[in-house]
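Asks: build me a structure from this.
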Amino acid sequence: MTTPFLTRRSLLAAGAGLSVAFMGRAASADEVQAGHKMIVVVCRGGLDGLSVSPPIGDADYAGLRRGIAIPPDAALRLDGTFSLHPSLAAIHAMAGQGEARIVPAMASPDRARSHFEAQDVLETGAAGVYATDSGWMNRALGAMGDRKVPALSVGATSPLILRGPVQTGAWSPGRASEKSPRLPGLLMDLYADDPLLGPAFAQGLETEAMARTALVGMAKGPPAGYAGGGLPGLQRQGQASAKRIGQTIAGFMTQPNGPQLVALSAEGFDTHANQGAAQGQLANRLLYLDSLAEGLRDGLGAEWSKTVVVFATEFGRTARINGTGGTDHGTGSTAILLGGGLKSGGIVGDWPTLRENALYEGRDTRPTVDSRALFKGLLRDHMGVDRKALDTTVFPDSADAPPILGLV
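Replies: Next comes the predicted model:
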């Protein structure tokens, strides 16, 4: 559904030529958990949890995975059962400091294996497909009432998770501003007295300045040549670019009136063929996620202690390797939690094992954690969202998925 905000943002992008349109006022530090921040990265395509956090200690892992199993001597050990993929060295170092945990068997409540349907359920927070046209993160902003928490989407298109009636900002890495530097100011003068467009232009200009400040903090600025949705580094740039994007997002978040909630997409995890093991197609993609995480941590500095980052995907992949050296659409997958305020601990949720009789429908990792329960716990403990609103509005009819508390 088209909202007035989307119309204003489109007008700002097309008419004013701004690379950023930022909406909403920042809350004071004592209004939203003393300036706590939350970042959600949607890993699109179906991220293979059994490669992200290979259960090396599970007796059935190597036999199911065969040629794409992560060798024990290459895996980055977490405990007696789980390791991390060797591409996730920075995240592994965070785990060693108590700043990273895994949720190895998570899924949304709907068991769809269609990308479109599964992403819809993950991002809307509904119990079923196409039940609502707004994202749970946008509704969480609404549930914070008069606190007016600023939020930002990163990428050429705003992810569904952040779409809705509450105004949010948008930044697309590398998108050039209008050639005429006077045009935004002229449009601001033109619409200064308009009750609808005047504030929108003012906020857009404010965040254009915020973007420039964030980018000045980076020696080389944003990656060049980006034209597309999601995380550009994932398919077009190297690790250094992904790290710079993370640092630039952090630059937004550490400014006065900067966003406290951020959502972005990372593409390219649909590994049906030639997936690879310690090296290869998936390994390269995980390197970019690792670099993004490292950039966020480094850029946030002292604010890292107030930040939670979640990497989540629409579904996992089959436990068995397929005939083309890859994996097919599955169910349970791994979510990654990062942050300086994270409480130390082991895995989040139960591990169902990979025994034949434990696999979901005889083929997938059986989910033991409802994604809504994870997000609800973080929103309650970290962002101070009311429990009733979480059960009824943010995640409709979700009282049967109680929040996982005590992670932060």
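Asks: only C-alpha atoms from now on, for both contacts and neighbour counts.
Replies: Fine.
Asks: in the stretch 251-400 of the chain, which spans are helices?
Replies: Counting by DSSP state H, counting those that start in this stretch, the stretch 251-400 of the chain has helices at residues 281-300, 371-383, 387-389.
Asks: tell me which of those sits nearest to G323.
Replies: helix 281-300 (16.3 Å; C-alpha to C-alpha).
Asks: who are the neighbours in contact with P4?
Replies: Contact partners of P4, counting by C-alpha atoms under 8 Å, 6 or more residues apart in numbering, are P165.
Asks: for L162, see how far away it is.
Replies: As judged by C-alpha to C-alpha, to the nearest Å, P4 and L162 stand 15 Å apart.
Asks: cool, S134 as well?
Replies: Separation of S134 from L162 (C-alpha to C-alpha): 7 Å.
Asks: in terms of neighbours, single out the busier of those two.
Replies: A count of neighbours by other C-alpha atoms under 10 Å puts L162 above the other of S134 and L162, at 29 against 23.
Asks: now do the same contact list for the more buried one.
Replies: Each residue near L162 by C-alpha under 8 Å, 6+ apart is listed here: 134-138, 153, 168, 263.
Asks: please redo it, this time with the cut-off set to 10 Å
Replies: 40, 123-124, 134-141, 151-153, 168-169, 261-264 (C-alpha atoms under 10 Å, 6 or more residues apart in numbering).
Asks: from those, which ones fall inside strands?
Replies: If you go by DSSP state E, those have 40, 151-153, 169, 261-264 in strands.
Asks: related to what we said a few turns ago, and for S134 and L162, which residues touch both?
Replies: Taking C-alpha under 10 Å, 6+ apart as the criterion, S134 and L162 both touch 123-124.
Asks: can I assume D146 is in contact with V166?
Replies: No: counting by C-alpha atoms under 10 Å, D146 does not reach V166; the two are 11.7 Å apart.
Asks: another one to check against the first:
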Amino acid sequence: MTAHTPYIPNRRTVLAGAAAATVIAAQGVKFSVAATPGNKRLVVVLLRGGLDGLALFPPFGDSDYSKMRAGLALPRANTDGGVLDLDGSFGLHPAAEDLLAFWSAGELVIAPAAVTDYRGGSHFAAQDALETGSAGGGSKTGWLNRAVGALGSATGKGVTVSDDVPLILRGPGNASAATPPPRPYRNPGFFRQVQLLYGDDTLFSSMIVQGERDRQRTTDTVTAEDVQSGRGADRAQFLPIAAAMAGKLLASDDGPRVAVLEADGWDTHWDQGAMDGRLARSFSGLASGLSVLASALGPAWKETVVVVASEFGRTVKPNAHGGTDHGFATSAMMLGGAVAGGKIVGQWPGLSDGKLDKTGGIASGFDTRSLFKTALFHHMGINGNTVATTVLPGTASAPGIPGLIR
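Replies: You can find the predicted model right below:
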């Protein structure tokens, strides 16, 4: 058996983590802690808006990829400026290069065609299904809160780094929110004030004006629900700050053992870009945030599993605005020092017209909830019957996967 060489953060990650920690210290962030925790950690990262999984993990080995993606297709792996090769069939967007270290360390599992049981286009309904564990069930509690309750007093404490506790952590289980730093960019008129401040700087001022035009143009072409699909979460570019907070909490001997992070900016109906652009910037923030989380956890990383999921995916073909619309399946991933990774899981349905779902998106090849169950049963040690009947009931078709946890 080959020895496991754990993930080691690079210099950029260390610097990013230090910068995030400086912001946290300067803002006097409040922390919540537990009394008698165990050793296993679980983090769930929610990507709100609908992730374009084909962009994050391009299936360059699919013969239909370049044709179907058209202007959004990335150059093939092993070519100048191409995607980063993972296994000869799937690659990684260069902007998310920080994830490559996890793959190389055997600490990353990718499900490239993952979906819940929800089949519709509503962000809110899809997110509710992702967070409660079932579509149309009407549950008022989140599956992760039910898991916290099942863990008991030894490890039963959950925390989210946000202003409010998201649905996934709501319920009678012990969960709370750690107050993030003040974010001035959320204040009304902030960008207008910046524009006035730098009005004499031709380059910077023009960038602000163009950004505001793009924001308004996007708002004019999407629904009110699309605009609100982030449900108050910060953009992915700010994820390293929240990740540093979460890592510090989880690494503490008396800290919580379950955490939720959220990132907005994935609803890319307009001008999402291919190699560069706003989606690439979100990928960079996501990958950097996960690297900062691992670094902040330190030795506790080897006891950690992180599951990253989005409510749904995007269409395969770009729309008339240079973006993508709502689909069903997308990429999900599981990573951590406790993960036996370097693997692609689930069936790959292919990208030809005849194999797409009714939205024009990727057909389902895997149930996202299988990753949840894997983490809960095989990693956190929650009784399998409890997982099946209390935490994630009605999910017999989405079993946990043996062999993904060390």
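Asks: neighbour-wise, which of D146 and V166 of the first structure wins?
Replies: Taking neighbours as other C-alpha under 10 Å, D146 of the first structure and V166 compare with V166 leading, 23 against 10.
Asks: what's the counterpart of the more buried one in the second structure?
Replies: Under the alignment (TM-score structural alignment), V166 of the first structure pairs with G173 in the second structure.
Asks: what's the closest non-adjacent residue to its match?
Replies: Leaving aside its sequence neighbours, G173 of the second structure sits nearest to G149 (C-alpha to C-alpha, 6 or more residues apart in numbering; 4.6 Å).
Asks: was I right to think the one you found contacts P172?
Replies: Yes: shown here, G149 of the second structure and P172 form a contact pair, counting by C-alpha under 10 Å, at 7.4 Å.
Asks: out of these two, which sits in the busier spot?
Replies: More crowded of G149 of the second structure and P172, by other C-alpha under 10 Å: G149, with 21 against 12.
Asks: how near is the more buried one to T389 of the second structure?
Replies: 13 Å.
Asks: and for K343 of the second structure?
Replies: 29 Å.
Asks: and these two? Which one has more around it.
Replies: Neighbour count, other C-alpha under 10 Å: between K343 of the second structure and T389, K343 has more, with 15 against 12.
Asks: need the contact list for that one.
Replies: For K343 of the second structure, the contacting residues are 86-87, 103, 106-111, 404, by C-alpha under 10 Å, 6+ apart.
Asks: to which residue of the first structure is it aligned?
Replies: Mapped onto the first structure by TM-score structural alignment, K343 of the second structure lines up with G346.
Asks: G185 of the first structure: what secondary structure?
Replies: helix (DSSP: H, G, I helix; E, B strand; the rest coil).
Asks: cool, and M23 of the first structure?
Replies: Using three-state DSSP, the structure places M23 of the first structure in coil.
Asks: show me the contacts for it.
Replies: 5, 8-9, 148-152, 166-170, 199-204, 206-207, 259.
Asks: all helices for the stretch 1-150 of the first structure, in order.
Replies: 4-11, 49-52, 61-65, 89-96, 115-124, 136-143.
Asks: what does the shortest one correspond to over in the second structure?
Replies: Residues 53-56 of the second structure are where helix 49-52 of the first structure aligns, taking TM-score structural alignment as the criterion.
Asks: repeat that for the fourth one.
Replies: The alignment of helix 89-96 of the first structure onto the second structure (TM-score structural alignment) spans residues 97-104.
Asks: buried ones in the matching stretch?
Replies: Judged by neighbour count using 16 or more other C-alpha atoms under 10 Å, the buried positions of stretch 97-104 of the second structure are 97-103.
Asks: cool, stretch 337-352 of the first structure as well?
Replies: Counting neighbours by 16+ other C-alpha under 10 Å, stretch 337-352 of the first structure gives 337-342, 344, 347-349, 351 as buried.
Asks: likewise for stretch 133-145 of the first structure?
Replies: Judged by neighbour count using 16+ other C-alpha under 10 Å, the buried positions of stretch 133-145 of the first structure are 133-144.
Asks: adding distance to A69 of the first structure, write these out as CSV.
Replies: Listed next are those as CSV, based on distance: C-alpha to C-alpha, whole Å:
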residue, distance to A69 of the first structure
D133, 39
S134, 38
G135, 35
W136, 35
M137, 35
N138, 38
R139, 40
A140, 39
L141, 41
G142, 44
A143, 43
M144, 44
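Asks: which of the residues you listed sits closest to P367 of the first structure?
Replies: P367 of the first structure has its nearest neighbour among these in W136, at 20.8 Å by C-alpha to C-alpha.
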